[in-house]
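>>> 3D model of this:
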Amino acid sequence: MRCSGCTVLMNVPKSDEVWKPIIEDSLANLQKKKKDHQDLLEYIGKHTGWNMTSLGRAADLADNLIEIDLFGSTYPDWIKHPRLVGYDFEKMRAEIMSFAEIHQIACADYEPCGGLMAGRWLQDILDKLQKASEGRGPSLVGYASVFLYKNKFYFQKKNKKTPAPAIRLLNHDPNPIDKHVIYQAKLSNKFDTKIQSDGFILLEDFVKIVGSKAYSKWRTACGIA
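Sure, this is the predicted structure:
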């Protein structure tokens, strides 16, 4: 397992603990996903020969479709011309793609896992933002992570004329097929009363909302200290 701030390590107790219900697909939303797509999962298993007891295998197939699109390859006939009741190619592809990074996204949504995975990176972000607010860092900081609110974010510092340091969070979709797209990030409702009309949030407010999830002592957080 991987814990934020760690390289790939074996025997990371806390990481193993928070990932366990995700890897085993025992969280309610993952169980529902399995139940709702049982016929599709059986169909995939039949044509790939894979054991589909884990949703991770469906995620592997979604990754393969991304590669097929990227390199302009041909879809297998069982996907291009599905022989599963109620499915055409568009529906087949869309539902397979709904499994993309399903375990990583589940971790981000499951607070014990998402908090552990993102906490060290979050601390690094807060440190960089503090330096930037003091004129000791860049005005634009980029991070890419499923665990940081499931998005790729840019943290943009507001103009120096602002009375107090403020930041804006932007999504960046580095689509390898289409052009890059950057747009205002959709944030948790925890930020609703703090977002200004131009999309900026006072740095002080941002830290108050997310600061409790940050940590720097990753060995302790990961249970290996």
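>>> CA only for contacts and neighbour counts going forward, please
Will do.
>>> can you name every helix or strand that the helix or strand encompassing residue 67 contacts?
Element membership for residue 67, per DSSP states H and E: helix 55-71. Using 3 or more C-alpha pairs under 8 Å, 6 or more residues apart in numbering; DSSP states H and E, the elements in contact with helix 55-71 are helix 89-97, helix 102-109.
>>> let's compare: structure for the following, please.
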Amino acid sequence: MKKDCPKYDKLYDEIASSDYFKNIPLENKDLFDYIAKHTGWNVTTLSNVGTLQDVFYVYRNHNVSYVPAWADDLDQQKLNYLAGIDFKKGNIYR
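From the prediction side, this is the model:
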């Protein structure tokens, strides 16, 4: 995903401008609000979700004692899915 590919970029830009992508923050408002409440972040994009998922992944694999208790209430599958979308192209929502 780091190599320059104009065709990939064009297709990705088309997908990123789709209603599906535009509606992700709206459809996940509760999750974004929950993350904002517990982190103090202004969560309006997937980049925040991706960052949080990265941090929790590292903590869970290297020192689980750093994972806060409120993280247990997160839908980890949804968090992973949204972080995966964020990862696809250098975090399009940033």
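>>> could you get me the TM-score between them?
The pair, once superposed, lands on a TM-score of 0.65 when counted by TM-score structural alignment, normalised by the length of structure 2; 82 aligned residues with a C-alpha RMSD of 3.0 Å.
>>> could you tell me where the helix holding residue 67 of structure 1 falls in structure 2?
On structure 2, the counterpart of helix 55-71 of structure 1 by TM-score structural alignment is residues 46-62.
>>> so what's the gap between stretch 6-15 of structure 2 and the chain middle?
Averaged C-alpha coordinates place stretch 6-15 of structure 2 at 20 Å from its chain's average position (C-alpha atoms, centre = their mean, to the nearest Å).
>>> give me the contact list for the helix holding residue 67 of structure 1.
Helix 55-71 of structure 1 is touched from outside by 23, 25, 34, 41, 44, 50-52, 74-75, 96-103, 176-177, with contacts defined as C-alpha atoms under 8 Å, 6 or more residues apart in numbering.
>>> pull out the buried members of these.
23, 25, 34, 41, 44, 52, 96-97, 99-103 (16 or more other C-alpha atoms under 10 Å).
>>> any chance of those in JSON lines, plus distance to residue 219 of structure 1?
Listed next are these as JSON lines, based on distance: C-alpha to C-alpha, whole Å:
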{"residue": "23", "distance to residue 219 of structure 1": "22"}
{"residue": "25", "distance to residue 219 of structure 1": "27"}
{"residue": "34", "distance to residue 219 of structure 1": "34"}
{"residue": "41", "distance to residue 219 of structure 1": "38"}
{"residue": "44", "distance to residue 219 of structure 1": "40"}
{"residue": "52", "distance to residue 219 of structure 1": "34"}
{"residue": "96", "distance to residue 219 of structure 1": "37"}
{"residue": "97", "distance to residue 219 of structure 1": "35"}
{"residue": "99", "distance to residue 219 of structure 1": "31"}
{"residue": "100", "distance to residue 219 of structure 1": "30"}
{"residue": "101", "distance to residue 219 of structure 1": "26"}
{"residue": "102", "distance to residue 219 of structure 1": "27"}
{"residue": "103", "distance to residue 219 of structure 1": "23"}
